[in-house]
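K.L.:
The following block contains a protein sequence and its predicted model.
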Amino acid sequence: MGLSSSLAIASSGLSALQSELAVASQNVSNASTVGYVAEQSNVSSRTAGGQGGGVVVGLTTRAVNTALENSLYSQNAVVGSLNTINDGLSTISALQGSTSADAGSSNTLADNVGNLQTSLTTLDGDPTNQTAQQAVVSAAKTLASGLNSTSAAYQTARQAAQEAIVDQVDSVNQDLQQIGTLSSQIGQLRAMGQSTADLENQRAAAMSSLSGVLSVKFQETSTGDMLVSTADGTNLPTHQTDGPLFTTDATLDASTSYPGTIPAITLHVDGTPSSTPDRDVTASLSGGTLGGNIQLRDQILPTMQAELDSFSQTLASRFDAQGLTLFSNADGTVPGTNPTATAPAGQLGFSATIQVNPAVVADPSTVRDGTHDVVGSATGASAFTVNTTRGSSDTTLLSRLLTFSLGTTVQPGVSQVPSSTTGLGANGTLSAPYSGSGSLTTLAATLTSAQGATISDTSSALSDGTALQTAMTSKISSVSGVSVDDQMAAIVALQNAYSANAKVITAVQSMFTSLLTAIS
């Protein structure tokens, strides 16, 4: 082998080692970057006529397992959704009170109903006691206030979800634009035969970010472009200047719903929002933090609101049926008995406005005497006349309230009319998962239990989902991640090899110098 060949081989070795050192250094510096996959410099031997001719530096590639990556993206969406729902329901859980406390001492809905029952029982034993009469009013106020607070918490959580949805739509657009921009650059470099590993890692970071906000699927084309679609196959363009999704904020209450009065999330094919939306894709956006907030806003919280409204209407109507309008709207009416009340059955949003009847607050003795006469019927309550002549010690109404309003029958042998459990919500499409029959205490406990189960199931699913996500991340890290120890060991070996090649070049240069000196 001649001196020129030796010099060429050693020089190509130095170039290759410089490339490998640069890649290893970049791997170490990005070891903690989310979504970063270890890069590797591809070096191959060069031969000519069976003789070694040094090495050739190929394109830098990523040590990626696409199947594992896609599985992690899917799990990111699952965990993002569950985490969002769990956070959104945390305040609701706190408001429901502790079921482990002594009966009557907690702030659960069932305890508040039980405390009202206890105050009525006390008054039944001493109907002339004005303090006992006031205690019934106070217990009723506590019950109504608890319903108001819980309803307000639902709407506060829904409003927070709505505002987050607007922000997350912007986040999706930004990630899609980033993916599109990097894909264009990747396509250009591939066309020129240059390495795209760095850009692919940057794009993977944007893909990982997007997968936490929305459940998406990715498919790379032969040109390097990355196609993005939702879980149901809706294509999300990545090369639009302003991003393809658009929505606006709104102020929510119990009467607002999607579909209906809440603005849709629309897909604008040309990327330009217009007064006529191209396509409503709200239902296609599932998973991730965005999908979790949509689920909270449109399903979970409205269902809880509908359940509470249904219970509130049942509470008020059962007392009203026996001759005491104890609970009402501000005007003293009970939903379901007012023909002009808002549908369904006048109970929509009632838990937010329910209060103790102002007439009862003004005259607590009405809890003993009644507020109105009742015309008896075979299917409803028996007849009752307001106590104006029976005397201050009469307990006729109190017995009716304790036996029937708080019981399972409206009169002996006649079951209570079941509370509404279907056709609920602003658009009448929701249903309550608790039985419409039973005593008020039973209904309260069942409602709280049903909502508590939703919260508990979400928390358990989040725990399981997070554990799986952690396991997947660990697996990907072992396959495609950066081991700092391995990379540092490789750097040391590369530096030694670099030094050896440099010595070869130095020796060859020395030999050239000696040869030229001898010739001269």
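P.N.:
Okay, I see it. Residues are numbered from 1 along each chain as shown.

K.L.:
can we go C-alpha only for contacts and neighbour counts from here?
P.N.:
Will do.

K.L.:
Need the contact partners of stretch 180-187.
P.N.:
With contacts defined as CA atoms under 8 Å, 6 or more residues apart in numbering, stretch 180-187 is touched by T196, L199, E200, Q202, R203, T223, G224, D225, M226, T238, H239.

K.L.:
can you put those residues in TSV and add distance to K475, neighbour count and secondary structure?
P.N.:
Listed next are these as TSV, based on distance: CA to CA, whole Å; neighbours: other CA atoms under 10 Å; DSSP: H, G, I helix; E, B strand; the rest coil:
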residue	distance to K475	neighbour count	secondary structure
T196	24	21	coil
L199	23	17	helix
E200	20	21	helix
Q202	21	18	helix
R203	21	24	helix
T223	29	13	coil
G224	26	20	coil
D225	27	19	coil
M226	24	22	strand
T238	29	24	coil
H239	32	18	coil
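
K.L.:
okay, now the one to match up with it:
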Amino acid sequence: MSLSSAMITAQSIFNNTGKQTDVVSSNIANVGNKNYVKRTAILSATAYGASVVTTARVQNDSLLRQTLASSSLFSGQNVLLTGLEEVKSIFGGNDYESSPSAYLGALQKSLDTYAGKPGDSALAATVVNAATDLATSLNTASNELQAIRTRADKEMALQVDSLNQLLSRFEVANNAVKSATASGADPNDALDIRDSLLKDISSIVGVSVVTRGDNDMALYTSDQGITLFETIPRQVSFTPKIGYTASMDGNSLYIDGVAVKAGEGSNTTASGSLSGLLQLRDDVVPTMQNQLDEIARGLITLFAEKQADSTGTDPDLPGLFTYNDPATATVPAAGTITKGLAAAIKVHPDLIISQGGNPELLRDGGINGAAYVKNDLSNGGGTGYSALIRSYVTALDTSIDFDPTTRIDTDTSLLKYASNSMGWLEQMRQGATNANDVKTAAYERAEEVYSNTTGVSLDEELSLLLDIEQSYKAATKLVSTIDEMLQSLMSMVK
């Protein structure tokens, strides 16, 4: 090797170690940064050894796509489970002690006790109090369910704003990647930014990625194939409502003019939090509300007063339980949901002592006037009369028709229906819990594998730094040797 070639080789080593040190330093500075992908200095053989020709990004597109998909599924499932846990808390948590079925059981027990002592006015008042507790529980639960829908609406609006901002930032990052790729510049920092935005987007809506020329990227929703980004971001639009009632439907959410579908099932198909929120607002909570409305309708129907004689000229009218204005209330149609009835149901004021009522009308009848009196104390009736009370006790265990859209039994007793309602909720919650465990594990595993593959290992970088140090020492030794040789040559010339 000539002295000139040796000098060129030494210079090449110094250049390489400088670039390699810069790459390793950048890697070490980003240890623990989940949005940073490890860089590697790529060497190429030359006539004088090797030279750093580029800085490669240790990317794994298949693992990134798997991470994005698992993130979307985890996010949608977690939203659903959180909502179901919130619904469960309305009814008292694990034991469902505040559920309609619990209050309905207490009402039946108090009726049964009153039937044994129909002359005890205190027991009559106890029945009315139990009925009031039941009606109040339905009112409260209904209002809380609609509050959950309102909160879901507000959260959707916030996430739509966030998604639009993320897509705008994605456009900037994508343009930077394309520009750097086309010009031969280093696109790695822009790629890191773009990938981090992809992760954020995937938690809101499922993303399908298509990479095109010059590293350009297009985004579509993973479940419906709606365009999210193609050259420019597509508009995501949604108008929330101020509040909800049982009879109100939520506004649709649109991406590029196409309505986004809600998730389905306890192991939800929701990909991203928006689909999960839609499922909670438009499916899970309304189904629970429908069941409460059917319980309220059943109560009004079973405790309705019937005409005392057999002529049948007067209609059945709400008795113990009524709604809105009792003077105009009618018994709802059988087997059909009356939207919002659970929020409106109440005990008839003519039975409430504090409102000037008489709870013993429950025993005698006549809440709706003389035509409905079953036990006329002024005309041969007695305080020992219990037939009407016992008919209510029996009615609670008698099968009636329920609306089939409520997803539980359509021909069963009110007591069993109320119990099945909580069973449906618990089954949904348990299914969502199990699915959430699976999807959480899948997401964490995918993220871990992706991080291990593309992330920075401090031990590896420090080891590589030692190797670079040895290369640098070899170069300095070569330069020192060349210097000695040149000095010897110059002394010989003298």
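P.N.:
Received, thanks. The shown structure was predicted, so the numbers you read here are calculated from the model rather than taken from an experiment.

K.L.:
Take the contacts of stretch 180-187 of the first structure and write them to a markdown table, including distance to F327 of the first structure.
P.N.:
What follows is the contacts of stretch 180-187 of the first structure, written out as a markdown table (distance: CA to CA, whole Å):
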| residue | distance to F327 of the first structure |
| --- | --- |
| T196 | 70 |
| L199 | 65 |
| E200 | 64 |
| Q202 | 61 |
| R203 | 59 |
| T223 | 68 |
| G224 | 66 |
| D225 | 63 |
| M226 | 60 |
| T238 | 55 |
| H239 | 58 |
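
K.L.:
Among those residues, which one lies nearest to T442 of the first structure?
P.N.:
T442 of the first structure has its nearest neighbour among these in T238, at 53.3 Å by CA to CA.

K.L.:
host element of T126 of the second structure?
P.N.:
Here T126 of the second structure, judged by DSSP states H and E, is contained in helix 121-183.

K.L.:
just N358 of the second structure next, same as before
P.N.:
Judged by DSSP H and E, N358 of the second structure forms part of no helix or strand.

K.L.:
circling back to that earlier point, post-alignment, the helix holding T126 of the second structure versus the first structure, mean distance?
P.N.:
Mean deviation of helix 121-183 of the second structure from its aligned counterpart in the first structure after superposition (mean CA distance after the TM-score superposition for the first structure): 1.3 Å.

K.L.:
tell me how far that helix is from the chain's mean position?
P.N.:
9 Å (CA atoms, centre = their mean, to the nearest Å).

K.L.:
so that helix matches what in the first structure?
P.N.:
Helix 121-183 of the second structure corresponds to residues 130-192 of the first structure when matched by TM-score structural alignment.

K.L.:
how far away is the counterpart of S273 of the second structure in the first structure from N65 of the first structure?
P.N.:
Taking TM-score structural alignment, S273 of the second structure has T289 as its aligned residue in the first structure. Separation of T289 of the first structure from N65 of the first structure (CA to CA, to the nearest Å) stands at 25 Å.

K.L.:
repeat for S477 of the first structure
P.N.:
10 Å.

K.L.:
gap between L341 of the second structure and A157 of the second structure?
P.N.:
With CA to CA as the criterion, L341 of the second structure and A157 of the second structure are 29 Å apart.

K.L.:
Which one's more surrounded, those two?
P.N.:
Comparing L341 of the second structure with A157 by neighbour count (other CA atoms under 10 Å), the higher total belongs to L341, at 27 against 19.

K.L.:
picking that back up, neighbour count for S477 and N65 of the first structure, which is higher?
P.N.:
S477 (17 against 12).

K.L.:
circling back: any idea which of the contacts of stretch 180-187 of the first structure is closest to S499 of the first structure?
P.N.:
Distances from S499 of the first structure to the contacts of stretch 180-187 of the first structure, taken by CA to CA, are shortest for T196, at 29.1 Å.

K.L.:
Pull the number of nearby residues for the residue lying closest to the closest one once chain neighbours are set aside.
P.N.:
Once flanking residues are discounted, T196 of the first structure sits nearest to I186: 5.7 Å by CA to CA, 6 or more residues apart in numbering. Per other CA under 10 Å, the neighbour tally for I186 of the first structure reads 23.

K.L.:
and the counterpart of Q313 of the first structure in the second structure, what does it touch?
P.N.:
For Q313 of the first structure, the aligned position in the second structure is R297, judged by TM-score structural alignment. Counting by CA under 8 Å, 6+ apart, R297 of the second structure makes contact with P332, I337, T338, L341, A342.

K.L.:
Next one: S121 of the second structure from R363 of the second structure, what distance?
P.N.:
10 Å.
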